[in-house]
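Visitor: build me a structure from this.
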Amino acid sequence: MRQPVLARKLISAGATAALIIGLAACSSNSDKPSSGAGVTLVVAGQSDNLTQSFNPYLPNTAQGLMFSPGGSPGFIYEPLVQINTVDIGKDIPWLAKSWEWSNGNKTLTTHLQTGVTWSDGKPFTSADVVFTYGLLKQYPALNAGGVPNSTVTAPDDNTVVFTFDQPSQQLFTNIVSAPIVSQHVWSTAGDPTKYPDANPVGTGAYELGSYSPQSILLKANPHYWQGAPKGVTGLRFVAYKDNQGQTNALVSGQADWGGTYIADAEKTYLSKSKDNHYWAPLAGTDGLIPNLTVWPLSDLAFRQAISLGVNRTAIGAASGLPPATSVTGLPMPAYESQVSPALKGKDFTQDVAGAKAKLEGDGFTMGSDGYYAKDGKRAEFSISFPGAYTDIAARVQVMVSQLKDIGIKLNIDTVAVNDINNLTATGKFQSTQGYPVNSAPRAFSYYNDTINPNLYYPIGKATPTFQNIERYQNPQLAELFKQYPLATTDDQRQTIINQIQQIFVDDLPWIPMFYWGSYGNWSSAKVTGWPSQDNPYFSPVPNEVVALRLTPVK
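Guide: From the prediction side, this is the model:
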């Protein structure tokens, strides 16, 4: 799935219009490891327009190049809690060292770390947290992370209390993931939706060293509250235009770390050096996201025909991903325990004849051109995605062929990386691949982000949190989403999830096709301590949590 402009599922963090070869991508002598000394790692990212803006809430900025698909806002600005998308449930206390819910899950009290300072040396306090969440409330356009409305207060310098109108524990990951900004800088910045933040002041382990249109250099923050980094003391982020550019940099050794899909990784990357590593832990489900206000995708039978007609194994294999199996859309086997008893073992199967029968039963007839039509209109729609994303392009090409086999014409509409999220947020698309939200590793979150009718926005009005971009409406489902926060036991919550799953299966508001992972690619030539399948402590994509765990090779 696609993350909001600041990170990547479909939207990869960051990139320049031209492939950057050598230049800042090449490691300097100071980047090389030495005994007892810290090192600088070169990180391959993606961006169409690398501008000197580090505002963590705006799209298409330099900050976006550093935004981690693993849940971290970056290396300069930090969240209250680092949400663990790999070792699910083992979230890491960060600016908040502890927290507890009370008042029927309407009150969240967080206890902050002490001794934290901003990179300019000024103290970090609860006032900064209150100020940050006040900005998100006052300027909804900044709230891409879906932080629910609340009253935020600070009884003392180290405590922050969130008070919600409704029980909100199910939205914990949204609440605590917001990047925290400094009151003393941002209170005089003017309109935060237009503030470039060219010289960011954060609490993170790194601060801005230098900027160019091709790359960003971060250096260790000497004021960092966990101690100035001594292993990885620098990170040079280099922008490439597409997956292939990032892959070339990683294969050639010009980059040490990346978070990109690599086609045929064993042959292309892993075989080139014993130091090369690639791990993509299961992170979610993806597929065809229709605009439900557009015919023929608004026709349930048409969507069901697509689901029956495609070969999910072939689509996923086009980019090295496993096919989606469960009709619930939940990633399997990780979420097996949360599947409704009525839907356990019910998997997607390809049935080309059944797909055609579904169309014909809905009034479609085959035309002389080999495509079905109804009421004089051909069974045809387009799919929009950034042309730079070669992994998506490969999957879509397979879909074009498979849908043609069942009499449906799929047209490809490639757009710029920086354009896709605005198109899907405003509903100005027919279909896409990848959801522009980074769902928390919870069953409720997957459904809440993608099909909650209470998050419906009409065409032309942008959904501020990129949720329910297909514009799905269903009164019964809307009520279930309202009931879920009121549940007081796990059994009650699971009963509601079971009903949500059944509606998802019956209405098929979007069509799951494959499971995706958090792509992590790295070289162990300079540093060790990387997360892996054998040591899955956090997501392997570029992020602060991992950077702080790395130690130079002796």
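Visitor: CA only for contacts and neighbour counts going forward, please
Guide: Will do.
Visitor: how many neighbours does Ala394 have?
Guide: Ala394 sits with 16 neighbouring residues when counted by other CA atoms under 10 Å.
Visitor: so which strand or helix has it?
Guide: Secondary structure assignment for Ala394, by DSSP states H and E: helix 390-405.
Visitor: after that helix comes which helix or strand?
Guide: Next along from helix 390-405, by DSSP H and E: strand 409-415.
Visitor: got the contact list for that following strand?
Guide: Strand 409-415 is contacted from outside by 371, 379-387, 396, 399-400, 403-404, using CA atoms under 8 Å, 6 or more residues apart in numbering.
Visitor: please generate a structure for the following sequence too, so the two can be compared:
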Amino acid sequence: MSGARTRRALAAAALATLLPLAACSGGSGGDGGTRTGGTKTAGTAGAQTFGELPAQSGTPKDGGTVDIAQQPGAGPYYMLPIVPGAFNSAYVTYQFQRLMYRPLYWFPEGASPKVNPALSLAEPPEFADGNKTVTIRLKPGYTWSDGSPVEAGDVVFFINLLKAALKKNASNWGGYTPGQFPDNVTSATATSASTVTLKLKDAYNPEWFTADELTYVVPLPAKKWARASADGPILDHGSPKNAEAIYTYLDKASRDPASFATDPLWQTVNGPYRLSGFDVTTNFYSMAANEAYTGPQKPRIKTLNFRPFTSETAKFNQLVSGNLTMATVDQTHVSQVRQLKAAGYHVYGAPRLGFNFIMLNFKDTTDNVDKILGQLYVRQALQHLIDQPGYIASKGMYNGAAAESYGTAPASSPYAPGSGATAPYPYDPAAARKLLEEHGWKVVPGGATTCERPGTGPAECGAGIPQGQTIKLNLFYRSEPQLHSAVSTAFASEARKLGIAISVAPKTFSFLIQNYNVPAAPSKAGEWAMSTWGGFSTTPYPTMTGTFDSKGSGNVGAYSDPKADELIRASVHGDDREAVQAEIEHLSKDLPVLWLPTAHTIWAWKDTLSGPQEAFANLPSSVLTPEYWYLK
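Guide: Model prediction:
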């Protein structure tokens, strides 16, 4: 998922809403093409898309069933659209919920990380009082499945529930960054049946507040859910005590997947589909079209079946056999894309909305790692050792299915600066060596490079680095998929040629995000220097508040830079859209992390399934809009 602040950010004690980018990459297999608009597809290193996005075709028919593969081992485990940070599959749950409960403001818009006005429940918000008052007007016509209107009170209900959840425990919502939503809302009032007025504690950039705060808001059916028990009376959720009792009831029901499809509570929806079946043993679930849906497009397909799998190979075999309507294609199977096309599938992919990296730990004091990584010239030298075009072209790594990436905003972002696709420190081992030598290091290829000129002068090693210091770093990578091992090994090999010792070792994804994460596990900060496990998915407005500011709760490597803090604050609180571009450019060059290519997320779907191109262009972000699909 999900860029401003990361849609999923690491909270101090648990994985909150930081979305690890599925490192799902592969190769062109010789299958190039074009997307409408002329973007060249994979086949050359760094292409923005993979395969071809087909034009809408065929005569729509009503009804039918679409079988969609779930990611191996993934399943939705929580129902209420206030997802606790402890749910590592939060992104799966998030997409599951969006089919039933529509957010106030929807994103992305096709392949672009922008708020989608057509699919949003409200008109663009209006800001006044120096950007401290926000007026939200709901669009007319949206109803719950029981026929009652989606009202302003349903928006306020969500905010009251969210505040109650966080009062009980800050980990009750994965999207929480202290001081931001809902802490920055002093009051939320339904000033009419269709109007909500928010009063804010501070002035905020309207684009940031809309794209990165209000996209979290999901109106909930207050007239059905504002109760403390299944048969209890409707309560005034404006009372904090009542809101807490309501939240406690809904949270308990949300943790019981066995009752998801049978509990009448969850049958009141405003999205195009409702849950019709859930197998708690296998995580198979099915959704039926909501015949009462009043959004811009009524669903034509009657049933969606989400089928579980234990492995990528099992999933791919079902694709090739024609037993699935659609599924993602894992990196290891991209070379077999021709088989899918022969079996009657379209194949298309693009980078997810986010960025990948090797995380740097600025708090590791072991052997002066913090002092070494604290030197910008060292980080520049390390970035010069990463061959993004070579990695992308390599059949053992990305196999052509990735795009070069050198910053926090994807190329498709309307906020991306013009320099976003240009490497500030391109692959150049000679430049890396020169940087080290110019700063007082004796480079010993294949040996141990040492600091010969300690000190803080422009031609010296830097503060806290003594004479004779060597550069020894460890790099822990995500054990699955194999891509992480290949990238880490290649990087370590290049470093060894300059006398930099990088030891690599695998860890599980869960271990990495829970242990090698300074805010979440400060006691383990001395155990790791670098890690790579995927990346961050981001929201539409790409400021890194909470992620790369000094006190950010999701600042995994404890990066700290006064200039970055200043630019991030300007992005969040100012009203100049160029502020975020300045932030992006600064972070690109200051290297809070080492930039890696952004792998493509690749989908395959049967050519019997069609719809508007935009309804399939958003698939790489794993955002499904099946109400726009149809079977021919």
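Visitor: on that earlier part again, the helix holding Ala394 of structure 1 - contacts with which helices or strands?
Guide: helix 243-252, helix 300-309, helix 312-317, strand 409-415 (3 or more CA pairs under 8 Å, 6 or more residues apart in numbering; DSSP states H and E).
Visitor: now the first one: how far from the chain's centre is it?
Guide: The offset between the C-alpha centroid of helix 243-252 of structure 1 and the centroid of the whole chain comes to 21 Å, using CA atoms, centre = their mean, to the nearest Å.
Visitor: what residues does that helix touch?
Guide: Helix 243-252 of structure 1 is touched from outside by 19-21, 25, 44-46, 240, 255-258, 260-262, 268-269, 272, 388-391, 521-522, with contacts defined as CA under 8 Å, 6+ apart.
Visitor: in helices only, show me the residues you listed.
Guide: Thr268, Thr390, Asp391 (DSSP state H).
Visitor: one step back: what's the average distance for the helix holding Ala394 of structure 1 when superposed on structure 2?
Guide: For helix 390-405 of structure 1, the mean deviation from structure 2 after alignment is 3.4 Å (mean CA distance after the TM-score superposition for structure 1).
Visitor: buried residues in that helix, which are they?
Guide: Under the neighbour-count criterion of 16 or more other CA atoms under 10 Å, helix 390-405 of structure 1 has 390-396, 398-400, 402-405 buried.
Visitor: from those, which is closest to Gly227 of structure 1?
Guide: Ranked by distance to Gly227 of structure 1 (CA to CA), the buried residues of helix 390-405 of structure 1 are led by Asp391 at 39.0 Å.
Visitor: now do that closest one against Tyr261 of structure 1, distance only.
Guide: Distance, Asp391 of structure 1 to Tyr261 of structure 1, by CA to CA, to the nearest Å: 7 Å.
Visitor: quick one, strands of the stretch 51-200 of structure 1?
Guide: 81-82, 92-93, 96-102, 107-112, 151-156, 159-163 (DSSP state E, counting those that start in this stretch).
Visitor: can you say which of the ones you listed is packed in most?
Guide: Among the strands of the stretch 51-200 of structure 1, strand 81-82 has the highest mean neighbour count (mean count of other CA atoms under 10 Å), at a mean of 24.
Visitor: which one of the contacts of strand 409-415 of structure 1 is nearest to Phe364 of structure 1?
Guide: Nearest to Phe364 of structure 1 among those, counting by CA to CA, is Ala379 at 8.1 Å.
Visitor: counterpart of that closest one in structure 2?
Guide: The alignment partner of Ala379 of structure 1 in structure 2, by TM-score structural alignment, is Ile471.
Visitor: thought its match was touching Gly447?
Guide: No. Taking contacts as CA atoms under 8 Å, Ile471 of structure 2 lies outside contact range of Gly447: 10.8 Å.
Visitor: so what sits against both of those two?
Guide: Gly499, Ile500.
Visitor: who's more crowded, these two?
Guide: Neighbours per residue (other CA under 10 Å) separate Ile471 of structure 2 from Gly447, with Ile471 holding more: 20 against 13.
Visitor: list the contacts of the more buried one.
Guide: Val369, Ile372, Ala448, Thr449, Thr450, Gly499, Ile500, Ala501.
Visitor: which of those are conserved in structure 1?
Guide: Retained in structure 1 (both residues aligned by TM-score structural alignment, their matches' CA atoms under 8 Å) from the contacts of Ile471 of structure 2: Ile372, Ala448, Thr449, Thr450, Gly499, Ile500, Ala501.
Visitor: kindly reformat the residues you listed as a markdown table containing distance to Gly554 of structure 2 and neighbour count.
Guide: Formatted as a markdown table, the kept ones among the contacts of Ile471 of structure 2 follow (distance: CA to CA, whole Å; neighbours: other CA atoms under 10 Å):
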| residue | distance to Gly554 of structure 2 | neighbour count |
| --- | --- | --- |
| Ile372 | 23 | 25 |
| Ala448 | 34 | 20 |
| Thr449 | 33 | 24 |
| Thr450 | 34 | 22 |
| Gly499 | 33 | 21 |
| Ile500 | 29 | 24 |
| Ala501 | 28 | 21 |
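Visitor: quick check, central residue of structure 2?
Guide: For structure 2, the residue nearest the mean C-alpha position is Ser537 (2.1 Å; CA atoms, centre = their mean).
Visitor: for Gly146 of structure 1, see how far away the aligned partner of that residue in structure 1 is.
Guide: By TM-score structural alignment, Ser537 of structure 2 lines up with Asn438 in structure 1. Distance, Asn438 of structure 1 to Gly146 of structure 1, using CA to CA: 10 Å.
Visitor: cool, thanks, signing off.
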